[in-house]
Structure formats: C-alpha cells, structure tokens
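**Q** Next comes the sequence, and after it the predicted model I'd like to discuss.
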Amino acid sequence: MRIHLSSVFVDDQDKALRFYTEVLGFVKKAEVPLGEDRWLTVVSPEDPDGTELLLEPAGHPAVKPYRDALLNDGIPATAFAVDDVHAEFNRLRGLGVRFTQKPMEMGSVTTAVLDDTCGNLIQIVHQA
C-alpha cells in the first residue's frame, strides 16, 4: 500500500494552481471539469508519477471551521520535503511568499512554514 493522493482545501482553484505551479514549482497533473469546480491535481516534477496533491475546493461547510482552527493554532495543512529549507526559504521569500515560521532546526530536522495564499499553512521540511 502507498499514498496515491492527498489534498488541501483551497479558496480559489485558479489562484491555487498558479501558486503551486509558478511559485512552489509543482506541475499540473490532472484537470477534469466537475460542474463549477475541477478535479485539479499537481505533482512534483521530480516524481511525475508520484503522489498527487488535489487542490480541492473549500466550499463544504465543514471546511471553514476546520481550516480556521488550523490557521489560528499555526498548524500546517501538509508538509513538503525539500533538499535545503534555508535555500527554499530564501527563494520563496524572494518571490514574495509570506512565512509564519522562519527556518527552525530541531536536531536532524529543519522546518519552515509558509502561507499558500489560498487558506493554508504549508510546512517545508528537510531531514538530514
């Protein structure tokens, strides 16, 4: 068994697609119209057949209180592995990304937390 798909709830799929592709560097994998919304996924260009991230519309009534609670407590919705948190932090800040946590080293793990502009906090992480 392996993880095939994960998701983040987004306020605006077009805005999310731009952020996740143009800023974070993912590539669009699937886009299937579903009424007003789409089945819209992105993947890492380093692993195009790997785990897909669904940019899921946040319209369900349960999503707002869930996301508000995570945001208020500073809890990331998901985490992405990077080779160098400090380099990625500098690259993304140069693109105007807002971080809620600067790079923090905790033993062999380094993390930072960013705002994805679509209603989520995202952690970037590297484990040595």
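**A** On my side now, so go ahead.

**Q** C-alpha from now on. contacts and neighbour counts both.
**A** Fine.

**Q** what about the strands in this protein?
**A** 5-10, 27-34, 37-43, 52-57, 78-81, 99-106, 109-115, 121-127 (DSSP state E).

**Q** Just send these back as JSON lines, with distance to residue 63 and mean neighbour count too.
**A** What follows is the strands of the chain, written out as JSON lines (distance: least, Cα to Cα, whole Å; neighbours: other Cα atoms under 10 Å):
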{"stretch": "strand 5-10", "distance to residue 63": "8", "mean neighbour count": "18"}
{"stretch": "strand 27-34", "distance to residue 63": "19", "mean neighbour count": "14"}
{"stretch": "strand 37-43", "distance to residue 63": "16", "mean neighbour count": "19"}
{"stretch": "strand 52-57", "distance to residue 63": "9", "mean neighbour count": "22"}
{"stretch": "strand 78-81", "distance to residue 63": "15", "mean neighbour count": "13"}
{"stretch": "strand 99-106", "distance to residue 63": "21", "mean neighbour count": "15"}
{"stretch": "strand 109-115", "distance to residue 63": "17", "mean neighbour count": "19"}
{"stretch": "strand 121-127", "distance to residue 63": "14", "mean neighbour count": "21"}
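
**Q** another structure for you, compare them:
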Amino acid sequence: MRIYVTSVFVDDQEKALRFYTDVLGFVKKHDIPLGGPARWLTVVSPEDPDGTELLLEPSGHPAVQPYKTALVQDRIPATSFAVDDVRAEYDRLRGLGVVFTQEPADMGTVTTAVLDDTCGNLIQIMHSK
C-alpha cells in the first residue's frame, strides 16, 4: 500500500494552482471539471511526476472552514513538504514574497519552517539532517 493522493483544502482553486506551481514549483498533473466551479485539480513534484499527487480541494464543505481556522490559530500546518535545504528554500520563497509564520528552526534531526499558502493553510517545509 502507498499514498496515491493527499489533499489540502483551498479557498480558490485557481489561486492555489498559481501558488503551488508558480511559487512552490509543483507541476499540474490533473485538471478535470466536476461540474460547477469545482475541479479535480492535482499537482505533483517535478522530481517525481508519477509520485503522490496533492489535490487542491475546494473548501466548500461546511466543516472545512472551522477546521482550517482552528489549525491556523493553533499554528498547525495542514501538510509538510520535504526540501533539500530549508534555509535555502526559505530564502528563495521569501524572495518571491511568501510569508512565513515560522522561520527555519533546528529541531533535533530535522530543520523546519512554516509558510502561509495564501489559500487558508499553513504548510511546513522540512529536511532531515
């Protein structure tokens, strides 16, 4: 068994697609209309195009907004992405205007930082030492 798709709830799929591709560097994998404004919209790492897909899922369900709000208020990331060097990625993303809620921090065997994805989520980036 392996993870095929995981998701983050986003306030605006088009805005999320721009952020996750143009800023974070993922590539669009699937963009399938579902009727109405919603789409099955996934991105993948360009380093692993057949790997786990990230579904940019609309936040339309009534339970989603309270859930997302609680996570952000408690400073809990919705998901975590691996990078080769957190400090270098932090610098690159800051240069693109990304807002971080946690600067790079060494935490034992990992270094982490947390960013705002502009779509209602906090996202952690991390690398293992």
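**A** Alright, I've got the coordinates. This is a predicted model, so every value here is computed, not measured.

**Q** I'd like the strands of structure 1 as TSV, with distance to residue 67 of structure 1 appended.
**A** Supplementary listing: these in TSV, determined by distance: least, Cα to Cα, whole Å:
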stretch	distance to residue 67 of structure 1
strand 5-10	8
strand 27-34	23
strand 37-43	19
strand 52-57	12
strand 78-81	12
strand 99-106	16
strand 109-115	13
strand 121-127	9
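
**Q** So the equivalent of residue 113 of structure 2 over in structure 1 versus residue 95 of structure 1, what's the distance?
**A** Under the alignment defined by TM-score structural alignment, residue 113 of structure 2 corresponds to residue 112 in structure 1. In this view, residue 112 of structure 1 and residue 95 of structure 1 are 16 Å apart by Cα to Cα, to the nearest Å.

**Q** ditto for residue 7 of structure 1
**A** Relative to residue 95 of structure 1, residue 7 of structure 1 is positioned 24 Å away (criterion: Cα to Cα).

**Q** How about residue 34 of structure 1?
**A** Distance of residue 34 of structure 1 to residue 95 of structure 1, computed by Cα to Cα: 32 Å.
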